[in-house]
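Chemist: what follows is a predicted protein model with its sequence.
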Amino acid sequence: MSDFYYSDRNDPPTPQEQETITPEAWGALVSLVDQALDNGSLARAFPLRDCHNHHKAGDGPITGVDRPKLFRAVRGEIPRLPLVPDSHKAYRLDADQVPDTSTALDLIEFIGPHIHQPDGEDRSCYWDGMIDVHYTFAEFIPQDPDDLFFDEQPRLAPGQEEYRQAVERIFRRQGLAFTLDRQMKVSRRGPYEARAQLSKFRPQTGDQALDELFTLATTRFLSPDLQERIWALEKLWDAYEWTMTLHPEGKGKKDSAPKLLRQAAGGSEELFQLLDTEFLALNKIGNGFRIRHFGRFKSHELPSSEFVDYLFTRMLAALAFVLRSSGRMAT
């Protein structure tokens, strides 16, 4: 909830621009995972069965989380995650050693689908006042894909929405430019200047393959991984080249592009000249940097993540204007 704390309700929101996991955010994420370990929310996926009143090992009620099994899975799937030995003959997360951002986000995505909060706890005394805790879990049937038409949001196991909101709260209050959706997938919120454009970008060009290419580019641009964003930039440049051939009276790109820009300009010569200048500049950038063409002496490396964001945002804004002004954008 955005009004969880007093400051959420009364202070200006913290800008979510930071794209690197902070030590404070990592410590909060570790605490969130530790809480899920302690309250049995990971016990259904990694069950420990060591009830002292049950004589057959591994065949009794669930008494907790099998931490060695869980952290073997974690180490296998997220090898760069910092772990330290603990008293459970397994490992625990190291709150003081902050991993790279991709690794921290991988942990969020690993834990989320395994969350299933117990619906009850039974306590039994087995010897000299010692207590066993037995967890019980309500039956949960994941949403059938065939039923998604009738349900706008996928069903979540008990505790998953609380986990998602807790992660979202950490992102928001730490100013991190990420979000966790109901599929338990982390995505970038994107730079501020691109967010409104991305939320409204629904091309309807008349060419389904081109529309799908735009969707692929804008979706992958929200990846936390820089290489994914560079790939998205390449796809957006491909979509630009394709868009410039859309005018029905055009004979190839060189003939179609000015006709398309004049259509978008709506009869204004000044606006046509501005659009022509902008797309010539963008074309020069595409040729000058290693976006579409590769060669040792022909192009330059993209210098930074911020530069990738700048180019993507600039190109998207120009294309959105042309598509919308020429009647090729869904309303």
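Modeler: Thanks, I have the structure now. Numbering: from 1, shown residues only.
Chemist: for the rest of this, base every contact and every neighbour count on C-alpha atoms.
Modeler: OK.
Chemist: how about residue 97, what does it touch?
Modeler: residue 82 (Cα atoms under 8 Å, 6 or more residues apart in numbering).
Chemist: please disregard the earlier target; I meant residue 96.
Modeler: 23, 27.
Chemist: quick one: classify it as helix, strand or coil.
Modeler: coil (DSSP: H, G, I helix; E, B strand; the rest coil).
Chemist: and it, how far from residue 169?
Modeler: Using Cα to Cα, to the nearest Å, residue 96 is found at 21 Å from residue 169.
Chemist: can you give me the strands in the stretch 1-150 of the chain?
Modeler: For the stretch 1-150 of the chain, applying DSSP state E, counting those that start in this stretch gives strands covering 47-48, 64-65, 83-85, 91-93, 120-127, 130-136.
Chemist: ok now stretch 235-255, how far from the chain's centre?
Modeler: Computed by Cα atoms, centre = their mean, to the nearest Å, the chain-centroid distance of stretch 235-255 equals 31 Å.
Chemist: correction: the previous question concerned stretch 222-238.
Modeler: Offset of stretch 222-238 from its chain centre (Cα atoms, centre = their mean): 14 Å.
Chemist: for stretch 10-17, same thing?
Modeler: Worked out by Cα atoms, centre = their mean, stretch 10-17 lies 20 Å from the chain centre.
Chemist: take a look at this one as well, against the first:
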Amino acid sequence: MSTYFTDREYGVRPATIDSINERLWGGLFSLIQTRIGDGSFGLRFPEQCPDGNGPCGCDVQAFSRVLSAEVPWIEWPFSVNEVPDTPVILDLLEFCAGAVGEPIQGAYHSYFGHHHLSWDRDAGLVRFVADVNLLFRRNAVAYELTSTGQARRLVPQPISDALGWAMFQTGDMETDRLLEAARQRFLSPKPDDRQDALEKLWDAFERLKTLEPGANKRAQADALLDRVAAPGSGFREALGREAAELTSIGNSFRIRHSETTQEALTSLDQVDYLFTRMFAFVRVILKGTGRGG
């Protein structure tokens, strides 16, 4: 964890920024270049001593060729002045995390002026993850690398807790599948996954309306809400208004369908707001009807 003065005195900045800017890219660029230079990525891409005495560094050509195949949107060589798209940078960091190890110097080879190397995988990964996450925290970016080197998005703690502890036991396998897929995709750092999470959550909401007995969908939806709050109560009326409003939002915006009459969402903030609003409503329904939550 950072021990910088501003963190100690004022607290860590809230992680609210969704994109990696030129300044942060410059720091990440330097972390990666340093590890190429000190041989850390030789764990996966070892450069062999010309005398055949074992690895002595990182084979940069092998590193770049495999990187270009596994992350085809990245430009090699990197330029500190050209910032890749944020999802591409996160793919790059995962690639690097999968290749990194702490280089351990062995015998010195005086003729070529290098040491032969071995690698401590665990120590190298821990240090790389810590260095990347420090830069993310100091720049208030809402991403982190996990201990296994996977990138994930950070969401505000109350939302994270609600998502992490929610149970989906609706009695309908497809509804449970949609809710679980929505949860996992919402935490993804990729914008397309978050849009997909919103769609799946809205699909789950529409299926929830049909889980109670009734002559038609409207009667089934009313029966569902009647189980959450007493019919005629103020809260039951509020639930009815919210259900109607959420249904209208789903029909008006490009969430589940793509008709030309539907308005597209124009920012990830809008996606996050609608997901959080719908998830709060769905969770109340699940808890109120004994279906998890």
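Modeler: Great, that's in hand. These numbers come from a predicted model, not from an experiment.
Chemist: buried residues, stretch 61-74 of the first structure. List them.
Modeler: Neighbour-count burial for stretch 61-74 of the first structure flags 61-68, 70-71, 74 (criterion: 16 or more other Cα atoms under 10 Å).
Chemist: and which of these is nearest residue 213 of the first structure?
Modeler: Ranked by distance to residue 213 of the first structure (Cα to Cα), the buried residues of stretch 61-74 of the first structure are led by residue 74 at 34.3 Å.
Chemist: trace the closest one over to the second structure, please.
Modeler: Pairing criterion TM-score structural alignment: the partner of residue 74 of the first structure within the second structure is identified as residue 67.
Chemist: same question for residue 201 of the first structure.
Modeler: Aligned counterpart of residue 201 of the first structure in the second structure: residue 166 (TM-score structural alignment).
Chemist: which ones are touching residue 171 of the second structure?
Modeler: Going by Cα under 8 Å, 6+ apart, residue 171 of the second structure touches residue 291.
Chemist: would you agree it falls within a strand?
Modeler: No - secondary structure assignment (three-state DSSP) places residue 171 of the second structure in coil, not in a strand.
Chemist: highest mean neighbour count out of the strands of the stretch 1-150 of the first structure?
Modeler: Highest mean neighbour count among the strands of the stretch 1-150 of the first structure (mean count of other Cα atoms under 10 Å): strand 64-65, with a mean of 23.
Chemist: elements contacting it?
Modeler: Strand 64-65 of the first structure is packed against strand 47-48, strand 130-136, with contacts defined by 3 or more Cα pairs under 8 Å, 6 or more residues apart in numbering; DSSP states H and E.
Chemist: need the helices for the stretch 1-150 of the first structure, in chain order.
Modeler: 6-10, 23-38, 67-77, 101-111 (DSSP state H, counting those that start in this stretch).
Chemist: can I get those helices in a markdown table with distance to residue 266 of the first structure?
Modeler: As requested, these are arranged in a markdown table below (distance: least, Cα to Cα, whole Å):
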| stretch | distance to residue 266 of the first structure |
| --- | --- |
| helix 6-10 | 45 |
| helix 23-38 | 50 |
| helix 67-77 | 54 |
| helix 101-111 | 45 |
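Chemist: so for residue 281 of the first structure, which of the ones you listed sits nearest?
Modeler: Comparing the helices of the stretch 1-150 of the first structure under Cα to Cα, the one sitting nearest is helix 101-111, at 33.7 Å.
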